[in-house]
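A.B. asks: Okay, here's the prediction I keep looking at, along with the sequence it came from:
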Amino acid sequence: MQQHPFQISRKIEYGMRAMIFLASQPMDRTVPFREIARRMDVPEDFLAKILKTLVERNMVRSTRGAHGGYALARPAREVSFLDVIEAVEGPVVVNVCQDGSSHDSCKATGSCTMYGVWKLGQQRMLEVYRHATLDRLAMSDLRVPEPAPEAPTRPAAESRRVE
C-alpha cells in the first residue's frame, strides 16, 4: 500500500513509542534499548538509529556499560509530541507554502485560495501536538512496579508473654 502524504512515518511512530515508554519509567531508571524494542514492539535496528537521533537532539540521554541504556533527558511534562516529531523527522510542514519561508515559494502566490486553509490546518495541528506532553501519554502498565513495603515485624521482646 502506498503511503498517504498525511500519514505519520514509522520513524515518528517508533520514536514516539520509545519516548512514551521512557516517560513511563522513573527519571533515574536507565532502560536497555532491547527492552524498549521488545516492550514497544519496535525493530531493534530501527530503534537503535532513532535513539541515536534522539540523543543527538538532547531528547534522550544514554549511559554505557553493564547498567547502561536510555532515559529521558528532561522531565516528561516538558517534552511535547511536537518536540519528538521534530527531533526525529524535522519541522512539520503541511504544504510547501507553509515551510516558514515567504508565501513566494509557490508560483500561484497571487491567486492562491488554498494558502489560508493550509495555514490554519497547520496551525491547529501544531497546537494539538504542542500541547500533548509525554507525562499525559505515559502508560501506567509500562511502569516498573514499586516494591511492596515490608510488613513491620514485632521485636522479639514484645511477642513474649510477660508473667
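C.D. replies: Structure's in. What do you need?

A.B. asks: CA atoms for contacts and neighbours, from now on please.
C.D. replies: Will do.

A.B. asks: can you count the residues close to Tyr70?
C.D. replies: Neighbours of Tyr70 under the rule other CA atoms under 10 Å: 21.

A.B. asks: three-state assignment of the closest residue to it other than its chain neighbours?
C.D. replies: Spatial nearest neighbour of Tyr70, excluding adjacent residues (CA to CA, 6 or more residues apart in numbering): Ser62 at 4.6 Å. Classification of Ser62 by DSSP: H, G, I helix; E, B strand; the rest coil places it in strand.

A.B. asks: Next one: Pro5 from Leu54, what distance?
C.D. replies: 24 Å (CA to CA, to the nearest Å).

A.B. asks: Val93: neighbour count?
C.D. replies: By other CA under 10 Å, the residues close to Val93 number 15.

A.B. asks: Please list all residues in contact with it.
C.D. replies: Contact analysis of Val93 by CA atoms under 8 Å, 6 or more residues apart in numbering lists Asp99, Gln122.

A.B. asks: Am I right that it falls within a strand?
C.D. replies: No - applying three-state DSSP, one finds Val93 to be coil, outside a strand.

A.B. asks: Just say helix, strand or coil for the residue sitting nearest the centre point of the chain.
C.D. replies: Using CA atoms, centre = their mean, the residue of the chain that lies closest to the mean C-alpha position is Met19, 2.9 Å off. The three-state label for Met19, taken from three-state DSSP, comes out as helix.

A.B. asks: before we go on, here's another structure to hold up against the first:
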Amino acid sequence: MQHVLQISRKIDYGLRAMIHLAGLPAGRIASLQDLCVPLHLPREFLAKILKILTAKGLVRSSRGAHGGYQLARPARDISFLEVIEAVEGPVQLNVCLDDKDRCDVSAGCTMYQIWKVGQDRMLEVYRRTSLAQLASEPTDPVPIPLGVPARG
C-alpha cells in the first residue's frame, strides 16, 4: 500500500539512531553494531546516514577498537526537525510552499493556506521536540502545545 506524505527510511533510521544515542549515559560511545542490532537497522545504510549526521555536526565519530558514535551536542539541544533536515534537507508538504517553485495557480488556490498552516504546525512540533524528550519517555506521547486550537 502506498502512503502519501510518508517519511523516508533514511529519516526514520536517522531519527531512531539519534534517539538511541540520546538515551546513552553521558560520554558513552556506541559502535555501529551497538546501533544496528537493537534497532534492527541495515548496517551499510545506517553507516551512510551516520556519515551525513557527522558531516552536519550532529554526531561525533571516532575510529579504532573503542570507536563509535555519540551526539556532538547535548540531546536537549538537538531537535527532531534538525535531524530530519540534516538527513534529507528542508521539510516541505507541497511544492507551492517554496517561494522559488510556486505553481501557476498558487495565487488563486484555495488549498495553499491549509498546506501552509499544516506545514507551520508540523514544523513547530518538530522544532520544539528535542532528542532528550524522545529518549527519556519512549512510550509516552510528547506534549507539545500548538498555540492555536483546532477549529471543528
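C.D. replies: Done, it's in. What you see is a predicted model, and the numbers here were worked out from it, not measured in a lab.

A.B. asks: residues near the residue nearest to Tyr70 of structure 1, how many?
C.D. replies: Neighbour count for Ser62 of structure 1, taken as other CA under 10 Å: 19.

A.B. asks: next one: the one 3 residues further on
C.D. replies: By the other CA under 10 Å criterion, the neighbourhood of Gly65 of structure 1 contains 6 residues.

A.B. asks: Identify the residue of structure 1 aligned to Leu71 of structure 2.
C.D. replies: Taking TM-score structural alignment, Leu71 of structure 2 has Leu72 as its aligned residue in structure 1.

A.B. asks: Please report how far the nearest residue to that match once chain neighbours are set aside lies from Gly121 of structure 1.
C.D. replies: Spatial nearest neighbour of Leu72 of structure 1, chain neighbours left out: Val60 (4.4 Å); criterion: CA to CA, 6+ apart. Between Val60 of structure 1 and Gly121 of structure 1 the computed distance is 30 Å (CA to CA).

A.B. asks: who has more neighbours, these two?
C.D. replies: Between Val60 of structure 1 and Gly121, counting by other CA under 10 Å, Val60 is the more crowded of the two (19 against 14).

A.B. asks: give the contact list for that one.
C.D. replies: By CA under 8 Å, 6+ apart, the neighbours of Val60 of structure 1 are Leu51, Leu54, Tyr70, Ala71, Leu72, Ala73, Arg74.

A.B. asks: Flag every buried residue along the helix or strand harbouring the second one.
C.D. replies: Leu54 of structure 1 belongs to helix 44-56 when assigned by DSSP states H and E. If you call a residue buried by 16 or more other CA atoms under 10 Å, then helix 44-56 of structure 1 has these buried ones: Leu47, Ile50, Leu51, Thr53, Leu54, Val55.

A.B. asks: Test my guess that the match of Leu71 of structure 2 contacts Met59.
C.D. replies: Yes - counting by CA atoms under 8 Å, Leu72 of structure 1 does reach Met59; the two are 6.3 Å apart.

A.B. asks: hmm, back to that, in this structure the residue nearest to Tyr70 of structure 1 contacts Leu54, no?
C.D. replies: No - using CA under 8 Å, Ser62 of structure 1 is not in contact with Leu54, being 9.8 Å away.

A.B. asks: Mind jotting down where the strands sit in structure 1?
C.D. replies: 60-63, 69-72 (DSSP state E).

A.B. asks: okay if I get those as CSV plus distance to Gly15 of structure 1?
C.D. replies: Below are the strands of structure 1 laid out as CSV (distance: least, CA to CA, whole Å):
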stretch, distance to Gly15 of structure 1
strand 60-63, 11
strand 69-72, 12
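
A.B. asks: quick one: which of those is nearest Leu134 of structure 1?
C.D. replies: Among the strands of structure 1, strand 69-72 comes nearest to Leu134 of structure 1, with 10.2 Å by CA to CA.

A.B. asks: residues making contact with that closest one?
C.D. replies: By CA under 8 Å, 6+ apart, strand 69-72 of structure 1 touches 19, 22-23, 27-33, 59-63.

A.B. asks: That strand vs structure 2, average distance?
C.D. replies: Its aligned residues in structure 2 lie a mean 0.1 Å from strand 69-72 of structure 1 after superposition (mean CA distance after the TM-score superposition for structure 1).

A.B. asks: Structure 1: helices as residue ranges?
C.D. replies: Secondary structure of structure 1 (DSSP state H): helices at 10-23, 33-40, 44-56, 81-89, 115-131, 134-137, 156-159.
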